[in-house]
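Visitor: 3D, please:
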Amino acid sequence: MNYESIYNELLNHIKQENVCLSEPLRNHVYTKLGGNADLFVTPESIDELKAALDIRKKTDIPLTILGSGSNVIIKDGGIRGLTIGMSKMTNFFIEGERLVVQSGAAIIEASRKALEHRLSGLEFACGIPGSVGGALYMNAGAYGGQISEVLDRATVMTQDGEILTIETENLALGYRESIFMESDYVILEAEFGLSQGDPVVIKAKMDALTEARESKQPLEYPSCGSVFKRPPGHFAGKLIQESNLQGTRIGGAEVSKKHAGFIVNIDQATSKDYLDLIDLVKATVKDTFHVELDTEVIVLGEDLEEQV
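Guide: Purely as a prediction, here's the structure:
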């Protein structure tokens, strides 16, 4: 595939600083590992996004959408085709108790923006890493709250460039799942329905949740966040801890000694280190407790040996 010619065509429609050839994706994910994207575009506007999708459709190359990469592992061989990173689409709009946020904005910033305008409902998100789009994709949640409880609707773009608004009840939001996992929609915006609140009370709750996160999670190392979904009737971290896996290491990846539900990059880990350690954890927990752990982290790309 002649990606250089596609790159040149993209430059006809998108600012040069928003288009890259063979971009190292480790610079765009929280784990700080993974291979390169053949083409990487970070659109600043709806027009740039539509141009990228039009060219992608015309050339029929693979497409991957990336938020801020907080809950993602990119394999060592990188991602083929076009990867679109949404991190430059970060605008906010507030009208009354409605907070509209573009998908590339950090969900933590959305919670802070709500606080600025004395709006309550997004306090639980003050410690969730990642983008608004990623939070919708995963129906992210923490500390007793989740996105589906405050989301009114989402605005998306189809692969044909059509813009649609979809009500929350039609987004199939469940535990760490949504319609976006089965569709090719690109998330543009989220509209949250919040309520007026006392900013002192809102801030106090956010401060308490932030302190709880910082005290319990291994934020001093790169990671992909919580690796496993909560198994019915159990807590993944507790099962991993009671399997004596904390501190277990493969290459530069380690099961966190601070929180067993996290795998951290402590010494230039590869994606293979991460994925091999995930497999070891799953196998050990199954052997010890007869419980299957399912990952919530999204794995993208190819192994090195798959590259042609």
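Visitor: Every contact and neighbour count from this point should use C-alpha atoms.
Guide: Noted.
Visitor: Measure how buried Phe228 is and give me the count.
Guide: Counted with other Cα atoms under 10 Å, residues neighbouring Phe228 total 18.
Visitor: got the contact list for stretch 221-230?
Guide: 30-32, 69-73, 129, 176, 236, 261-266, 293-297 (Cα atoms under 8 Å, 6 or more residues apart in numbering).
Visitor: Now which of these would you call buried?
Guide: 30-32, 69-73, 129, 176, 236, 261-266, 293, 296-297 (16 or more other Cα atoms under 10 Å).
Visitor: Cross the residues you listed against helices and list the overlap.
Guide: Ala236 (DSSP state H).
Visitor: What's the local residue count around Leu173?
Guide: Neighbour tally, Leu173, other Cα under 10 Å: 21.
Visitor: How about the one 10 residues further on?
Guide: When neighbours are counted by other Cα under 10 Å, Ser183 registers 9.
Visitor: same thing with Asn170?
Guide: 11.
Visitor: got it, and Leu39?
Guide: Leu39 has 22 nearby residues by other Cα under 10 Å.
Visitor: Residues contacting the helix or strand containing it, please?
Guide: Applying DSSP states H and E as the criterion places Leu39 in strand 36-41. The contact list for strand 36-41 (Cα under 8 Å, 6+ apart) reads 3, 7, 18-26, 52, 77-85.
Visitor: Following up with a second sequence; could you model it the same way so I can compare the two?
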Amino acid sequence: MINDTIYHTIITMLASRDQIRKDEPLSAYTFTHTGGKADLFVQPQRFVEVQQIVAYAAANELPVTILGRGSNLIIRDGGIRGIVIDLNRMTQMTREGNAITAQCGAAIIDVSRYALTCGLTGLEFACGIPGSVGGALYMNAGAYGGETSEVLSSALVLDRSGNLRTLSRGELDMGYRSSAISKNGYLALEGTFELVPGDKDAIKAEMDHLTELREMKQPLEFPSCGSVFKRPPGHFAGKLIQDSGLQGVRIGGVEVSTKHAGFMVNVDHGTATDYINLIHHVQKTVKEKFHVDLETEVRIIGEDK
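Guide: Okay, the predicted model is just below:
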């Protein structure tokens, strides 16, 4: 699908040749350390590069997949056909008054730390979320009682037609692990967070507290894709999995964490197929035992091997 003409055409859109590679293993870009190869892997550094690549792909009917930090993602072992656009080189953050604007590739953890240095409160909840700004906007990421929607005032996105659009808070239509960005297939390029002046010592104390809770409760010592399932109405996914006796259950090299049942950890060279098979086993068991359907929070993309 990706021939030399496509490769060399996209090179002309980039500032450097080190931004593009063929047959790139994607296991290096996911928190699970799993995933096959990308036909063509591109790391743009400017919004205009993203626009040009997306427009070129659309004109030539080439599939495009957007990759953030890969923290809540499983890429199947067969990899991804077409063009994979990795956004992790676009990490600029700026402050204007009480607002911080951050590009899509910035880690949301880093944005929360930047807010601390600015003496701005509101993003403390994000100090342990491992994903990118783009991912946080895409799925309205949240933790410890806070959500992205509570502090996000606007977002710059690229729509399906290749046009740049600024969406206001109301237009973002953010719900539980969803937004207008995900619903409409937009590409989030940057977000602006409206925060409040606060005491740096108090902000740091709260971030330290939340970090301690995360380290106590989550299996950070192993590769994982974070929280695997959404919270089912009236239940907690981790509690259902725990009460089903599934902690410690392993398929291949992937195991339901004994520390936190909502996580699946790569304990022994697991594959994406191991992850997917374990997810299906957990869903089937919980359904049989409690008649509750567990819906995945983690995104599963790519081709079977």
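Visitor: Now, the contacts of stretch 221-230 of the first structure that are in strands?
Guide: Val72, Ile73, Phe262, Ile263, Val264, Asn265 (DSSP state E).
Visitor: The second one is in contact with Glu302, isn't it?
Guide: Right, the one you point to is Ile73 of the first structure. No - the pair Ile73 of the first structure / Glu302 is not scored as a contact, 10.8 Å apart, by Cα atoms under 8 Å.
Visitor: Alignment lookup: Pro292 of the second structure to the first structure.
Guide: For residue 292 of the second structure the amino acid is Val, not Pro. Using TM-score structural alignment as the criterion, Val292 of the second structure maps onto Val291 of the first structure.
Visitor: From Lys257 of the first structure, how far out is its match?
Guide: Val291 of the first structure sits 22 Å away from Lys257 of the first structure, taking Cα to Cα, to the nearest Å as the criterion.
Visitor: Superpose on the second structure and give me the mean offset of the strand holding Leu39 of the first structure.
Guide: Following the fit onto the second structure, the mean deviation recorded for strand 36-41 of the first structure is 0.8 Å by mean Cα distance after the TM-score superposition for the first structure.
Visitor: next SSE after that strand?
Guide: Using DSSP H and E, the first helix or strand after strand 36-41 of the first structure is helix 46-59.
Visitor: Give me the contact list for the next helix-or-strand element following that following helix.
Guide: Per DSSP H and E, the first helix or strand lying C-terminal to helix 46-59 of the first structure is strand 63-66. Applying Cα under 8 Å, 6+ apart, the contact partners of strand 63-66 of the first structure are Arg56, Ile79, Gly81, Leu82, Thr83, Ile84, Gly85, Met86, Val186.
Visitor: hmm, 6 Å instead?
Guide: Leu82, Thr83, Ile84, Gly85 (Cα atoms under 6 Å, 6 or more residues apart in numbering).
Visitor: and these, which of them are in strands?
Guide: The strands, defined by DSSP E, take in Leu82, Thr83, Ile84, Gly85 from the contacts of strand 63-66 of the first structure.
Visitor: will you turn those residues into JSON lines that also has neighbour count and distance to Ser45 of the first structure?
Guide: Converted to JSON lines, these look like this (neighbours: other Cα atoms under 10 Å; distance: Cα to Cα, whole Å):
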{"residue": "Leu82", "neighbour count": "25", "distance to Ser45 of the first structure": "17"}
{"residue": "Thr83", "neighbour count": "24", "distance to Ser45 of the first structure": "16"}
{"residue": "Ile84", "neighbour count": "23", "distance to Ser45 of the first structure": "12"}
{"residue": "Gly85", "neighbour count": "22", "distance to Ser45 of the first structure": "12"}
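Visitor: nearest to Glu48 of the first structure, of those?
Guide: Ile84 (10.6 Å; Cα to Cα).
Visitor: dump the residue contacts of the closest one.
Guide: Counting by Cα under 6 Å, 6+ apart, Ile84 of the first structure has contacts Phe40, Val41, Thr42, Ile65, Leu66.
Visitor: again, 10 Å this time
Guide: The contact partners of Ile84 of the first structure, taken as Cα atoms under 10 Å, 6 or more residues apart in numbering, are 18-19, 37, 39-43, 49, 52-53, 63-67, 186.
Visitor: Check the second structure and tell me which residue is nearest its centre.
Guide: Nearest to the geometric centre of the second structure sits Gly135, at 4.1 Å (Cα atoms, centre = their mean).
Visitor: What is the neighbour count of the match of Val292 of the second structure?
Guide: Neighbour tally, Val291 of the first structure, other Cα under 10 Å: 17.
Visitor: my guess is it contacts Ser243, does it?
Guide: No - using Cα atoms under 10 Å as the test, Val291 of the first structure is too far from Ser243 to be in contact (11.6 Å).
Visitor: okay, and the common contacts of the two?
Guide: With Cα under 10 Å, 6+ apart as the test, Val291 of the first structure and Ser243 both reach Thr284, Val285.
Visitor: What segments of the stretch 51-200 of the second structure are helices?
Guide: 108-117, 133-139, 169-172, 180-184, 200-217 (DSSP state H, counting those that start in this stretch).
Visitor: Just name the most buried of the ones you listed.
Guide: Most buried of the helices of the stretch 51-200 of the second structure by mean neighbour count (mean count of other Cα atoms under 10 Å) is helix 133-139; its value is a mean of 27.
Visitor: what's the average distance of it to the first structure?
Guide: Mean for helix 133-139 of the second structure is 0.6 Å (mean Cα distance after the TM-score superposition for the first structure).
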